[in-house]
Structures are given as structure tokens and as C-alpha cells.
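*Asks:* next comes the sequence, and after it the predicted model I'd like to discuss.
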Amino acid sequence: MRRIFSTVTILFVLSFSANVVQAQNNFAYYGLEPDIVTNFLGPNANNLGFVRTTMELMLEDVEYIEAIEHHSPLLRATIIDIIGRQPKDKVKSLTGREDIRRMSLERIRELMQQETGNPMIKDLIITKFIVQGG
């Protein structure tokens, strides 16, 4: 009888802790579609390159999807502007791409704070980053 009680207690504790973790992690993902395609600065004005990237926004709560969807044109335009201002060396290097990701995340969080009173976005995930030319 004691062994059954211990097993039931352990199962109850595991079940309870799993529900607590699930309640705390109510994240959602929103894909910026279609892919973002833009030019970036080459060594001179006659030598432009382009970037094609796929990005996903990790939202702090599922309830933010509607607001993010509403503001997605602003978020896309901001990311396009940030990428378009970067020099070739930054776009083509891994550390430069991480800088671009962080700059984009910071700026779109600021914009969402201004527009909605809440930054809403936990992270920006780049799933594809293709560079040509430059």
C-alpha cells in the first residue's frame, strides 16, 4: 500500500509541475511572410547586392498574434531599412548578421512598445539568410 501511495504522489507532483511549466510558456511564433528581399550597400553605388531572409518572431504570449499581424507591415519595413543600410562586409559575415538580428529585434520591440504599450516580441529568429552580389 505504501508503494502505491508513493507512486500516486510522484505522478501528481509531476503532473502539477508540468502544468505550471506549460502555463508559464505561452509563447507563440509569427512568420514574417513572404521572405524579406532587399538590397544592401556595395563598395560603390553601382555595385549593389541583395539579401533574401526568412524571419520568425517569438512572441511572449499567444494573445499578441493579432497585434503583431496588424503591425507586420511596419515591422517588415523597419527590418528592410536596417538591412538596406548595412555595408557588404557586415551582411556577409556571421557576426555582422547577428548584429543585424539584434538591431532589428531591438528596433521592432521599441516600435511595438510605442504602438501598443508592450514590446510583445521576445526574440527574432532568422531561419534563412541568402546573400548575393555586393
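*Replies:* Nice, thanks for sending it over. Numbers count the residues shown, from 1 in each chain.
*Asks:* drop to CA atoms for contacts and neighbour counts, all remaining ones
*Replies:* Will do.
*Asks:* how close does Gln24 get to Glu56?
*Replies:* From Gln24 across to Glu56, the span is 21 Å (Cα to Cα, to the nearest Å).
*Asks:* the two: which is more packed in?
*Replies:* Just comparing Gln24 and Glu56: by other Cα atoms under 10 Å the higher neighbour count belongs to Glu56, 17 against 9.
*Asks:* surely the more buried one is in a helix?
*Replies:* No. Secondary structure assignment (DSSP: H, G, I helix; E, B strand; the rest coil) places Glu56 in strand, not in a helix.
*Asks:* how close does it get to Val8?
*Replies:* 41 Å.
*Asks:* comparison target, given below:
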Amino acid sequence: MCDQVAVMYAGSVVEYADVKELFQNPKHPYTIGLLNSIPRKESKRLKPIDGQPPSLTELPKGCRFEDRCHFEKKAECRQLVPPLEVKSLAAGSGSEHVVRCFLVDKDRADKKDQKKDEAVDDLK
């Protein structure tokens, strides 16, 4: 068993947190998409992540997930690689929840425009 988990996309860590924190409160749009695409007995259709991953030999200039992201985008998403930043502390343990995304910040992380799908709630 592990205590912490890192989510990678196109060869880069996009989110890192305690296991429980990441499954209960995913912040990066790729992590949210992964959790929403897990098959469920009660669901007949999977919810895939739209689009295709980038070519690893021709990575985009900015965020590697930008073309597939469902968050409202900023110009910097296409032009700059977002740094891994601490966005919150996990409840209880106080360990860091680190995310590589310009659109997730401490003030916006829990707002409804970035909420996870009901399927993520099933993992709690």
C-alpha cells in the first residue's frame, strides 16, 4: 500500500497528494477525468476524456493537457508550462496537495466550475 500518489500525463507529474486526499478532492483536470472514467457496475457507459494525448516527440509549448482540458483556459496555458505548486493542505494530515495547473489555485480549487463528477464521489 502507498500513502501518496502521483498522477502523470505525457511524461510529467500533474498532481501529487495523499491517496485519500487525491481520490476525494482531485484538482487537476486530467486526474478528474481519470477518476470519472473508471467503470462502475451501475453505469453502462464510460465517460472518456475528450481528445488525444500529445505526441511525446512533439510536446506542446505550454500545458501538455491544454487541448483536452475542460477548464476555462487562459493564454498562458498555451504558452507556458505550469509549475508544480502547492494548492492546498490535506485535511487532517496537513500534507501538501501539489498540482501543475494555472487554473487551480487556493481560492478556486473547490468552486463549482471545477467540481468533480458524481462518479468521483463513488470512490470515497
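*Replies:* Yep, it's here. These numbers come from a predicted model, not from an experiment.
*Asks:* quick one: TM-score?
*Replies:* Taking TM-score structural alignment, normalised by the length of the second structure as the basis, the two superposed chains have a TM-score of 0.25; 61 aligned residues with a Cα RMSD of 5.1 Å.
*Asks:* quick one: residues contacting the residue found closest to Ser88 of the second structure once you drop the neighbours it is linked to in the chain.
*Replies:* Once flanking residues are discounted, Ser88 of the second structure sits nearest to His97: 5.3 Å by Cα to Cα, 6 or more residues apart in numbering. If you count contacts by Cα atoms under 8 Å, 6 or more residues apart in numbering, His97 of the second structure has them with 15-18, 21-22, 86-90.
*Asks:* you'd agree Arg18 of the second structure is up against Ser88?
*Replies:* Rather than Arg, residue 18 of the second structure is Asp. No. Here Asp18 of the second structure lies out of contact with Ser88, judged by Cα atoms under 8 Å, at a distance of 11.5 Å.
*Asks:* need the residues touching each of these two.
*Replies:* 96-97.
*Asks:* what residues of the top helix by length along the second structure count as buried?
*Replies:* Identified as the longest helix of the second structure according to DSSP state H is helix 29-36. Buried residues in helix 29-36 of the second structure, counted by 16 or more other Cα atoms under 10 Å: 29-33, 35-36.
*Asks:* one more: stretch 67-83 of the first structure?
*Replies:* 68, 71-72, 75-76, 78-80, 82-83.
*Asks:* distance of His97 of the second structure from Ala75 of the second structure?
*Replies:* Distance from His97 of the second structure to Ala75 of the second structure, by Cα to Cα: 25 Å.
*Asks:* helix, strand or coil for Val14 of the second structure?
*Replies:* strand.
*Asks:* could I get the full set of strands for the first structure?
*Replies:* For the first structure, the strands defined by DSSP state E occupy 28-40, 49-59, 121-133.
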